[in-house]
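Undergrad: Mind looking at a prediction? Sequence and model below.
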Amino acid sequence: MAFAAPLAAQEEDVPGAPPDMPTPSPEVGVAPEPEGGRPSLDQLFAELGQPEQMGWQRIEDAIWIEWSRSGSASMDLLLKQGRDALEAEDYDLAIEHLTALTDHAPDFAEGFNARATAFFQLDEYGLALEDIRRTLELNPRHFAALTGLAVVLEQMGDEARALTAYQKVLEIHPHRPNVKEAVERLEFTVMGKRI
């Protein structure tokens, strides 16, 4: 499953979808845990933003794990069911689970992000954009939602705004797969249209 856009052929999966959810390990490249628990999202993003960060994938995985915690076991189950349905390409079922999640946990950004992915897969760009907007309202550092926004905008032919969204992704996550290439490609295209 992948977004149908020039980035899609290179992207590891759907830009708004998380990787398989590993357990983060305290290996090289991951911010050390503060006394009393896991590193904070601020610590993880500080580490992720380092241009020479070799352990960025583990840091990204740790961020996804944090983003996937709603604080409620039943909401976490709805997210898992929605993601499982996305993986099975049953987008209608995914939307059903994720709508239940967003209805019951309207401040949980990951429910909106996952549902945006399902809407995109059904070519419901307006609904996908609305869920991306809500995701970014709740979590402005959501690099996957920003990547999804860029893909949708590019798919709709709005290359200048897609370029801006991709550039914002790189400000947050300079290691995001294929985003640098998308920026270079769109810079060339957008500059060519301006000439």
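TA: Now that the structure is in, tell me what you want to look at. Residues are numbered from 1 along each chain as shown.
Undergrad: Every contact and neighbour count from this point should use C-alpha atoms.
TA: Noted.
Undergrad: Just to check, Ala105 is in contact with Met75?
TA: Yes - judged on CA atoms under 8 Å, Ala105 makes contact with Met75 at a distance of 7.2 Å.
Undergrad: and the comparison structure, right after this:
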Amino acid sequence: MDDSTLDKLLQDLKDQNEAVRDAATAELWRIWFTQKGELGLELLNRAQFLLEMGQSDQAEATLTQIIHNYPDFAEAWNRRAVLYYLQKCYEQSKQDCEQVIRLNPHHFGAWHGLGLCQAALGNYTKAIEAFRKALDIQPYALINQKLILECTAMMS
């Protein structure tokens, strides 16, 4: 993806028109999931299927193997972060979110996930910072605004 396409999609996330924002969000997710082509997408889908079948260990092993083979595949790191978060392994999830952000600083999902991990770990100031970063990218994502308020309340 060239920089002008990325810039346009990121700008569209800030558009007042919800349909424009939704289309940009869907396109960014499509780009991120297909970063490594059809094979990468198939591997992510396999991991998701294993997770849905309750085979968390196999899903984790699949995602870890994808990351080993494609260390720059941000969405593989993000999917494993989601898996760790669901398993309440917040520190591991946080580390994977941080890797996603190093690879793709515009990944609003990873910023949101990082905020969730920080909140779960009781690091409310850091959680607020992460949710604000997500809001910088995707300002109409009301969930991040709500979570900022919840974290602020937890600090008082």
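TA: All right, it came through fine. Just so it is clear, the model here is predicted, and its values are computed rather than measured.
Undergrad: Give me the TM-score for this pair.
TA: The TM-score (TM-score structural alignment, normalised by the length of the second structure) is 0.88; 152 aligned residues with a CA RMSD of 1.7 Å.
Undergrad: which SSE is the corresponding residue of the first structure for Gln65 of the second structure in?
TA: Residue mapping for Gln65 of the second structure onto the first structure gives Ala100, with TM-score structural alignment as the criterion. Per DSSP states H and E, Ala100 of the first structure falls inside helix 91-104.
Undergrad: Which elements pack onto that helix?
TA: Where contact means 3 or more CA pairs under 8 Å, 6 or more residues apart in numbering; DSSP states H and E, helix 91-104 of the first structure is packed against helix 73-87, helix 109-121.
Undergrad: By how much does the first one deviate from the second structure on average?
TA: Taking mean CA distance after the TM-score superposition for the first structure, the mean distance separating helix 73-87 of the first structure from the aligned residues in the second structure is 1.9 Å.
Undergrad: rewinding a little: can you convert the helices and strands packed on helix 91-104 of the first structure into TSV and add a column each for distance to Asn178 of the first structure and mean neighbour count?
TA: What follows is those, written out as TSV (distance: least, CA to CA, whole Å; neighbours: other CA atoms under 10 Å):
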stretch	distance to Asn178 of the first structure	mean neighbour count
helix 73-87	21	19
helix 109-121	18	28
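Undergrad: out of those helices, which comes closest to Asp61 of the first structure?
TA: Evaluated over these, closeness to Asp61 of the first structure peaks at helix 109-121, with 14.2 Å, by CA to CA.
Undergrad: tilt between that closest one and helix 91-104?
TA: Computed by axes from the mean of the first three to the mean of the last three CA atoms, to 10 degrees, the angle separating helix 109-121 of the first structure from helix 91-104 equals 150 degrees.
Undergrad: Contacts for helix 109-121 of the first structure next, please.
TA: With contact meaning CA atoms under 8 Å, 6 or more residues apart in numbering, helix 109-121 of the first structure is reached by 3, 14, 16-17, 67-68, 79, 82-83, 86, 91-92, 94-95, 98-99, 101-102, 105, 125, 127-132, 134-136, 138-139, 145, 148, 152.
Undergrad: starting at the chain centroid, how far to that helix?
TA: 9 Å (CA atoms, centre = their mean, to the nearest Å).
Undergrad: Repeat that for stretch 3-15 of the second structure.
TA: So, by CA atoms, centre = their mean, the centroid of stretch 3-15 of the second structure is 18 Å from its chain's centroid.
Undergrad: can you check stretch 178-186 of the first structure too?
TA: On the basis of CA atoms, centre = their mean, stretch 178-186 of the first structure sits 17 Å off its chain's mean C-alpha point.
Undergrad: what's the matching range in the second structure for it?
TA: Using TM-score structural alignment, the residues of the second structure aligned to stretch 178-186 of the first structure are 143-151.
Undergrad: got it, and stretch 109-125 of the first structure?
TA: Aligning stretch 109-125 of the first structure against the second structure (TM-score structural alignment) gives residues 74-90.
Undergrad: Alignment lookup: Ala85 of the first structure to the second structure.
TA: Counting by TM-score structural alignment, Ala85 of the first structure lines up with Leu50 in the second structure.
Undergrad: What's the local residue count around the closest residue to Tyr90 of the second structure other than its chain neighbours?
TA: Excluding the flanking residues, the one nearest Tyr90 of the second structure by CA to CA, 6 or more residues apart in numbering is Cys117, at 5.2 Å. Cys117 of the second structure has 28 neighbours, counted by other CA atoms under 10 Å.
Undergrad: what does Cys117 of the second structure align to in the first structure?
TA: The alignment partner of Cys117 of the second structure in the first structure, by TM-score structural alignment, is Val152.
Undergrad: Fine by me, we can end here.
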